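[1] build me a structure from this.
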Amino acid sequence: MSEQLPDVQASSPDVTVGLSQVGVTGVEKLVKLARPDKRPIVLMAEFEVFVDLPSWRKGADMSRNMEVIDETLEAATRDEAYRPEDVCGDAAERLLEKHDYTTRAEVRMEAELMTREQTPVSDRETQSTVDIIAAATATEEGTREEIGARVVGMTVCPCSQGMSAARARNVLDDLGVDDETTEAFLDQVPQPGHSQRGHATLTVESEGAPEVDLEDIIEVARDAMSARIYNLAKRPDEDHMTYHSHANAKFVEDCVRSMAEDVAAKFQDLPDDAVVTMKQSNDESIHQHNAHAERVVEMATLRAELDAEH
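    As a prediction, the model looks like this:
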C-alpha cells in the first residue's frame, strides 16, 4: 500500500504573513468570441490568475488554479463567449468557489485583436491591431469586471509647433506680409511640431459586466490622440494624417483629458461607482525618454469635475 503524499502547500509557513496575490502568469489559451450573424473571433489570449493567501497557509494550490482556468477557458472556447470580461468573471468565480481559504480571486486577460477599416482618403481596406484588456475580481460581495483596450495613434507637440509658428511669423514679417494675412495663413497651414507614436489605454470596471461596448472603447481611445494612423496608407492618406495631427496638436495630458470628456459623453449609462482608467504614453521622437499621463477615477467624480466647467 503506497504512502499518501503530504500536502506541503497546506502546512504553516515559517513567516506567518498573508499575501495579496499568488498565482500564475503567462497562461496562453484560445478564446472564441461569438458575434451575431458573423463568424466568431478567435483570440490567442494570455492570462494571469491570482488568489489571495492567508497567513496560516504556506502556498496556493497551483495545480488547482491551472485546472480551473483550463476548465473555464476550454468551456469558453467550446461555447463561444460573447464578451472577454465574462470569461474572466467566470474563471474568477470558479477560483473563489474551489479554494476554501481564498477571499479574493483575480483573472486578467490580454489578447491582440485585428480589426478591418477603410483608409481616410483612398478608401482602401486595411487592418489594424488593438490590444484587448479584460479582467475580473471575485469576492463574497460579488464580481467586478473590467473591459478595455490599448490602441496606437499619433500625437504632435503643441510646444514645438508654437515655436515653429513664431519663426514663421518672423519670416513672413520680413517678407512684408501683413499681420492679417499671416494669421490667416497660419490658421490654414499648421506649422511643424515634433510628432510621436502614442499609446492610449482605456478600461472600464464595474460591478458585474460594464455596460459598454468594446468597439466604443476603441473609438474613444483612438480619437483622444492628435490623429489616427493606418497600416496601409497611400499618399493622400499620409497627407491627411499629417495635416490633421498638426491641426490637432496635443500634449500627453491633453489626450487623457480628451478621453475623460468623451467617456462621460459616450458612456452616460455607467453607474457612478464604475472606475475608469485612462492612460496615454508617447514614444518621444526628439528625446530618449517617453511622456506619460494617466487618471483613475470613479464616474461620479469625473462627472462632477466636468460639470464644474460649465
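
[2] going by C-alpha atoms from here, please, whenever you check contacts or count neighbours.
    Fine.

[3] for Asp173, which non-adjacent residue is spatially closest?
    The shortest distance from Asp173 to any residue other than its chain neighbours is 7.6 Å, reached at Asp179 (Cα to Cα, 6 or more residues apart in numbering).

[4] what's the spacing between Lys234 and Asn248?
    When distance is defined by Cα to Cα, to the nearest Å, Lys234 is 21 Å away from Asn248.

[5] what number of residues lie near Arg197?
    Applying other Cα atoms under 10 Å, we find 16 residues neighbouring Arg197.

[6] give the contact list for it.
    Going by Cα atoms under 8 Å, 6 or more residues apart in numbering, Arg197 touches Val152, Gly153, Met154, Thr155, Asn282, Asp283, Glu284.

[7] give me the neighbour count for the third one.
    If I follow you right, that is Met154. When neighbours are defined as other Cα under 10 Å, Met154 has 26 of them.

[8] check the first one too.
    A total of 23 residues lie near Val152 under the criterion other Cα under 10 Å.

[9] that one is in what secondary structure piece?
    Here Val152 sits within strand 142-156, counting by DSSP states H and E.

[10] other SSEs contacting that strand?
    Counting contacts by 3 or more Cα pairs under 8 Å, 6 or more residues apart in numbering; DSSP states H and E, strand 142-156 packs against helix 84-98, strand 125-139, strand 195-207, helix 214-223, helix 235-247.

[11] what's in contact with the helix or strand that comes right after it?
    With elements assigned by DSSP H and E, the helix or strand that comes after strand 142-156 is helix 158-174. Applying Cα under 8 Å, 6+ apart, the set of residues contacting helix 158-174 from outside is Asp179, Thr182, Leu186, Gln191, Pro192, Gly193, His194, Ala249, Lys250, Phe251.

[12] correct me, but Asp52 touches Thr103?
    Yes. Using Cα atoms under 8 Å, Asp52 is in contact with Thr103, at 6.7 Å.

[13] next, Arg57: secondary structure please.
    Per DSSP: H, G, I helix; E, B strand; the rest coil, the secondary structure class of Arg57 is coil.

[14] and it, what does it touch?
    Remark: with contacts taken as Cα under 8 Å, 6+ apart, Arg57 is in contact with Gln9, Ala10, Ser11, Ser12, Pro13.

[15] please give the structure of this sequence too, so both can be compared:
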Amino acid sequence: MQQIDTISLKKLPSKEERHRLFGSVPPGEKKKPTEKSKMADLQNVKRDFLFDLDAVGVANVKYPVRVLSGQTPYEQTTIGTFTFSSSIPANSKGTNMSRFMELLEQYYQGGFTISIDELKQFTKDLANKLEQDDASVSVSFPWFYEREAPQTLASGLNHAEASVSVRYSKHEDYQINVSLKVQITTLCPCSKEISEYSAHNQRGNVTIETELESNFSNADDDWKVLLLEAAESNASARLHPILKRPDEKMVTEQAYENPRFVEDMVRLIAADLYELPSVLKFHVSCRNEESIHMHDAIASVTYDKRNGQG
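    Take a look at the predicted model:
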C-alpha cells in the first residue's frame, strides 16, 4: 500500500464522461408505441412475396439436454446444438423467431430428452405454435459410451458426435435422419502384404448418415448403439481410452489380423446397415489419417433401399 501512495495516479473522468468520450449519446425522444398490441407486426404481413421458402428459423442454438443411451452411462447430460425451422408460403412476409426459443425453453423446463419420440412431439408442437403445416428440428451433441480394455477390463469413456433431425408435416409421414461420427483403427492390407514384418496403421474417421422409418420409436433399439457397432465391428480394431500392456498386445494383434482399406470399411459398414430393417437409406464415408503419407485416404457409399440406388 505504501508503494502505491508514492506513485502519482492518473485522475480519470467519471464513467458517464468516459462513455460520452467514446461516442455514447443521450437517449432520443421515444415516439413509437411500447405496448405489443400497438406495435407493427412485419412478420405477419400478408402479400405476394414472390416465392415460397423451404426453411426459415434459427440455428446454432445451444441448450442443456438429457440423453438416454442403450450403453453405459445410460443417462447423461450434455449440450445440444439446435437448428429449428419451418417452411413459409409466398404470401407470408416472415416467421415469429421468438416462438422457436419459447418452445425450446418450455421443453427445457420440463426436462428435454433427446429421443426420437420427444423430437417428434416437439416438431408437431412447433408447427402448431408457428401456425404452419410443417416444422423441423436438428440437434447435434457429444455422446459418451463406456469402453473396457480387452484383457485387463480397465474402463473409461469414449465419445462420438451424434446428430438427429426430425421433420413433421401435416400431410406426410415424419422424416427421421440420424448420424454418428466415430473413430476407429485401420491397418493397411497392402502394407501387410508387401512387408517382411509389421504394417502401418492409422486412425479412421467414419461418418454414418441414415434415414430411419417414420415409425421408429424409443421402444426400438438405441440408434446410436446400432451405428456405433456397425462402424467398430468392421474396423481393424476399436479405440480404447485405457490400455495396459496386455491390452495393447491384444489390440495390435487384432488389427494385424483384420486389415482394412477405406474401401473395405465403407462396404462392410454398408452391409450391416443394409441388414437393419429400420434403416431406409444410408451414406457411409471413411477418412483415414495416413501414418506414412501427408494426405488422407477417403471412400464413401450411398444406398437407398427403397429403390436400390445410391
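
[16] overlay them and tell me the TM-score.
    Taking TM-score structural alignment, normalised by the length of the first structure as the basis, the two superposed chains have a TM-score of 0.75; 270 aligned residues with a Cα RMSD of 3.0 Å.

[17] how close does the strand holding Val152 of the first structure sit to the second structure?
    Compared with the second structure after the fit, strand 142-156 of the first structure shows a mean deviation of 2.2 Å (mean Cα distance after the TM-score superposition for the first structure).

[18] so what's Ile147 of the first structure up against?
    Going by Cα under 8 Å, 6+ apart, the list of residues near Ile147 of the first structure reads Pro84, Glu85, Ile132, Ile133, Ala134, Ala135, Thr203, Val204, Glu205, Pro210, Leu214.

[19] please repeat the previous calculation with a cut-off of 7 Å.
    If a contact means Cα atoms under 7 Å, 6 or more residues apart in numbering, then Ile147 of the first structure has Glu85, Ile133, Ala134, Ala135, Thr203, Val204, Glu205 as its contacts.

[20] can you pick the most crowded of these?
    For these, neighbours were counted by other Cα under 10 Å; the highest total belongs to Val204, with 30 neighbours.

[21] does the nearest residue to that one once chain neighbours are set aside lie in a helix or a strand, and which?
    Taking Cα to Cα, 6+ apart as the measure, Val204 of the first structure lies nearest to Val276, with 4.7 Å between them; neighbours along the chain are not counted. Val276 of the first structure is part of strand 275-283, with elements assigned from DSSP H and E.

[22] that strand maps to which residues in the second structure?
    Taken onto the second structure by TM-score structural alignment, strand 275-283 of the first structure occupies residues 281-289 there.

[23] quick one: the matching stretch to the first structure mean distance?
    With mean Cα distance after the TM-score superposition for the first structure, stretch 281-289 of the second structure departs from the first structure by a mean of 2.7 Å once superposed.

[24] what sits up against that stretch?
    Outside stretch 281-289 of the second structure, the residues within contact range by Cα under 7 Å, 6+ apart are 202-211, 262, 266, 270, 296-305.

[25] can you rerun that using 8 Å?
    Contact with stretch 281-289 of the second structure is made by 186, 202-212, 262, 265-266, 269-270, 273, 295-306, as judged by Cα under 8 Å, 6+ apart.

[26] ok, of those, which come out buried?
    Among the contacts of stretch 281-289 of the second structure, the ones that count as buried by 16 or more other Cα atoms under 10 Å are 186, 202-212, 262, 265-266, 269-270, 273, 298-304.

[27] so who does the residue mapped onto Ile116 of the second structure from the first structure touch?
    In the first structure, the residue paired with Ile116 of the second structure according to TM-score structural alignment is Glu85. Residues in contact with Glu85 of the first structure (Cα under 8 Å, 6+ apart) are Ala134, Ala135, Ala136, Glu145, Glu146, Ile147, Ala209.

[28] hmm, Leu268 of the second structure is touching Asn234, no?
    Yes. The criterion here is Cα under 8 Å, and Leu268 of the second structure meets it with Asn234 at 6.2 Å.

[29] which residues are in contact with both of the two?
    Counting by Cα under 8 Å, 6+ apart, no residue touches both Leu268 of the second structure and Asn234.

[30] mind listing what the most centrally placed residue in the second structure touches?
    Within the second structure, the residue whose C-alpha comes closest to the C-alpha centroid is Ser140; the distance, by Cα atoms, centre = their mean, is 2.2 Å. Under the criterion of Cα under 8 Å, 6+ apart, the contact partners of Ser140 of the second structure comprise Gly80, Thr81, Phe82, Glu161, Ala162, Ser163, Val164.

[31] of these, which are still contacts in the first structure?
    Compared against the first structure with both residues aligned by TM-score structural alignment, their matches' Cα atoms under 8 Å, the contacts of Ser140 of the second structure retain Gly80, Thr81, Phe82, Glu161, Ala162, Ser163, Val164.

[32] list of residues touching stretch 146-159 of the second structure?
    Under the criterion Cα under 8 Å, 6+ apart, residues 71-73, 142-145, 182, 240-244, 246-247, 250-251 lie in contact with stretch 146-159 of the second structure.

[33] go with 7 Å
    Contacts with stretch 146-159 of the second structure, where a contact means Cα under 7 Å, 6+ apart, come from Thr72, Pro73, Pro142, Trp143, Phe144, Tyr145, His240, Pro241, Ile242, Leu243, Pro246, Asp247.

[34] tell me how far it lies from the chain's centre.
    With Cα atoms, centre = their mean, to the nearest Å as the basis, the distance from the averaged C-alpha position of stretch 146-159 of the second structure to the chain average is 24 Å.
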